[in-house]
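[1] have a look; sequence and predicted model below, questions after that.
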Amino acid sequence: MRLTDFWTRMEQVFGPGYAASIATDQVLSQLNGRTVGQAIADGEETVVVWRAVCAAYPDRVPARLR
């Protein structure tokens, strides 16, 4: 998954402002205690980060975007 696709999905699911907030403020256990932003900065593949977001917010992410 390209980084632009990742951010498009984040904004579709959470809206632009909230997506940015989740990326910087929410620590996800699926990312070994890192935020989305930290995981991406550490070089984690965006598909792995997206799957972590889907797991952390199963009620928010529609099936078509999983």
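    Thanks, I have it.
[2] going forward, measure contacts between C-alpha atoms and count neighbours the same way
    OK.
[3] from Pro16, how far out is the closest residue to Val13 other than its chain neighbours?
    Nearest residue to Val13 in three dimensions, chain neighbours excluded: Val61, at 6.0 Å (CA to CA, 6 or more residues apart in numbering). Distance from Val61 to Pro16, counting by CA to CA, to the nearest Å: 15 Å.
[4] here's the one I want to compare it with:
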Amino acid sequence: MRRSEFDRAVRDEFGAGAGGLIVDLVLASLGSRTAAQALDGGVPPRDVWLALCEEMDVPAERRYGAGRLEPKRG
């Protein structure tokens, strides 16, 4: 997962509150850091996304493949 895919997945899943969520919510599974701190510290976006999903009880079917653009039709 790229950072752009992470950003898209968070925005799609959490809507308008997404920005505040990644800077305010402390995730114990990431060393008691926020998602933003973990990303800045080099934690891969996929790991941060999954930790955020776990904390926010996002159903498993919405966790994997999130943030990817639909393939171009041609």
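    Yes, it's here. Predicted model, so just to flag it, every value in this text is computed and none were measured.
[5] mind telling me the TM-score for this superposition?
    Scored by TM-score structural alignment, normalised by the length of structure 1, the superposition of the two chains gives a TM-score of 0.86; 64 aligned residues with a CA RMSD of 1.4 Å.
[6] quick one, strands of structure 2?
    Shown for structure 2, the strands assigned by DSSP state E span residues 26-27, 33-34.
[7] format these as JSON lines; extra columns: mean neighbour count and distance to Arg46 of structure 2.
    Output for the strands of structure 2, formatted as JSON lines (neighbours: other CA atoms under 10 Å; distance: least, CA to CA, whole Å):
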{"stretch": "strand 26-27", "mean neighbour count": "18", "distance to Arg46 of structure 2": "14"}
{"stretch": "strand 33-34", "mean neighbour count": "19", "distance to Arg46 of structure 2": "14"}
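[8] among these, which is nearest Asp7 of structure 2?
    For the strands of structure 2, the distance to Asp7 of structure 2 is smallest for strand 33-34, at 14.4 Å, taking CA to CA.
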